[in-house]
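Enquirer: the sequence isn't on hand, but the structure is:
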């Protein structure tokens, strides 16, 4: 028993419950964005101009829609996991699996946004510059979503090693 009268397994479950709640709050933003983007992508095929796009742009559209569907499904997957695992004292496992799905969903969402942007800009301008702009945006996502958090994590670990610094 620990100081608060709970054993380590119970504390672990409570900590996992808190982490799970935090994850759900975080993923709601990404889920909403993915669902809205996917909805817009689905509606494009029903516009009159869709029949006028080139076969290459149509292929890019198809890939983008599939990526959007997979990103949306991946970001929603932690909810399905929760439904299956809730009540089975598997919250730590649920948190680990959910975190991995959220990261994968964010990567897929970033790629989907990049592909949608490339398609939009290419159809709108007919310029190969669309690919460079979309690539720059995806690079910016990598910086914001991966590099900056990684830098912050490293800085935090360095501070933890040198207390009082």
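Expert: Perfect, thanks for sending it. Treat the numbers as computed from the prediction; the structure is a model and nothing was measured.
Enquirer: can we go C-alpha only for contacts and neighbour counts from here?
Expert: Noted.
Enquirer: need the helices for the chain, in chain order.
Expert: Ranges of helices in the chain, per DSSP state H, are 8-44, 55-85, 91-125, 129-142, 148-161.
Enquirer: switch these over to JSON lines; also include mean neighbour count.
Expert: Shown next, in JSON lines, are the helices of the chain (neighbours: other CA atoms under 10 Å):
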{"stretch": "helix 8-44", "mean neighbour count": "15"}
{"stretch": "helix 55-85", "mean neighbour count": "18"}
{"stretch": "helix 91-125", "mean neighbour count": "20"}
{"stretch": "helix 129-142", "mean neighbour count": "16"}
{"stretch": "helix 148-161", "mean neighbour count": "12"}
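Enquirer: what sits against residue 104?
Expert: The contact partners of residue 104, by CA atoms under 8 Å, 6 or more residues apart in numbering, come to 71, 74.
Enquirer: actually residue 26, not the one I typed
Expert: If you count contacts by CA under 8 Å, 6+ apart, residue 26 has none.
Enquirer: and it, how far is that from residue 103?
Expert: 11 Å (CA to CA, to the nearest Å).
Enquirer: what does residue 154 give?
Expert: Distance, residue 154 to residue 103, by CA to CA: 19 Å.
Enquirer: swap in residue 110?
Expert: Here residue 110 is placed at a distance of 11 Å from residue 103 (CA to CA).
Enquirer: one more structure, for comparison:
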């Protein structure tokens, strides 16, 4: 990033906000993230819950059944993690603990996204393994998993590292 474009973007220190305003802003940003994650997770979890009751589910192999069970349990854990900040908020509400809430919610969200990753990859593997050969299903699912790792982890970490390097290079 060029120094000219960096100077036009406010850094954490350039914001004219109190600690309470910063916590409120962080909390609102976190809520937006949770809304997106919860919607997708709930739809996928509902799909997985109904899958076992479909007529063709009896035709799945032991491998597919085991991956399905792992995906279903992972979806339940994702739901628990992504709903966790709501329970945390309810318990600490009006106790001046928003900073603790934000730190805990950050961990809940990271864990929820990890479980959501496992759920999505597992669900795709079950469906593709049912429809295609195992080697093809595994290759496609592995590519999908790698894509998620790049999109959800590598790109943000590279961006963060570049930002840190830019901050150290500036006078």
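Expert: Looks like it came in fine. A quick note: this is a predicted structure, and the numbers were derived from the prediction, not measured.
Enquirer: what residue of structure 2 is the furthest out?
Expert: The outermost residue of structure 2 relative to its centre, with distances by CA atoms, centre = their mean, is residue 171 at 35.9 Å.
Enquirer: in structure 1, which residue is most central in space?
Expert: Structure 1 has residue 106 as the residue nearest its centroid, 1.7 Å off, counting by CA atoms, centre = their mean.
Enquirer: I'd assumed residue 31 was in contact with it.
Expert: No. Residue 106 of structure 1 lies out of contact with residue 31 (CA atoms under 8 Å); the separation is 9.2 Å.
Enquirer: find residues that contact each of these two.
Expert: Here residue 106 of structure 1 and residue 31 have residue 75 as joint contacts, going by CA under 8 Å, 6+ apart.
Enquirer: what residues are up against the alignment partner in structure 2 of residue 119 of structure 1?
Expert: Applying TM-score structural alignment, one finds that residue 119 of structure 1 aligns to residue 126 in structure 2. Neighbour list for residue 126 of structure 2: 64-65, 67-68 [criterion: CA under 8 Å, 6+ apart].
Enquirer: ok, 10 Å please
Expert: Neighbouring residues of residue 126 of structure 2 by CA atoms under 10 Å, 6 or more residues apart in numbering: 60-61, 63-68, 71, 134, 137-138, 141.
Enquirer: and for residue 127 of structure 1?
Expert: Residues near residue 127 of structure 1 by CA under 10 Å, 6+ apart: residue 121.
Enquirer: and the gap between it and residue 135 of structure 1?
Expert: Distance from residue 127 of structure 1 to residue 135 of structure 1, by CA to CA: 14 Å.
Enquirer: repeat for residue 72 of structure 1
Expert: 21 Å.
Enquirer: ok, residue 63 of structure 1 touching residue 112?
Expert: Yes. Between residue 63 of structure 1 and residue 112 there is a contact at 8.7 Å, judged by CA atoms under 10 Å.
Enquirer: who touches both of those two?
Expert: The contact sets of residue 63 of structure 1 and residue 112 overlap at residue 69 (CA under 10 Å, 6+ apart).
Enquirer: re the thing from before, common neighbours of residue 110 and residue 103 of structure 1, please.
Expert: Common neighbours of residue 110 of structure 1 and residue 103 (CA under 10 Å, 6+ apart) are residue 145.
Enquirer: aligned to residue 167 of structure 2, what sits in structure 1?
Expert: Using TM-score structural alignment, residue 167 of structure 2 pairs with residue 160 in structure 1.
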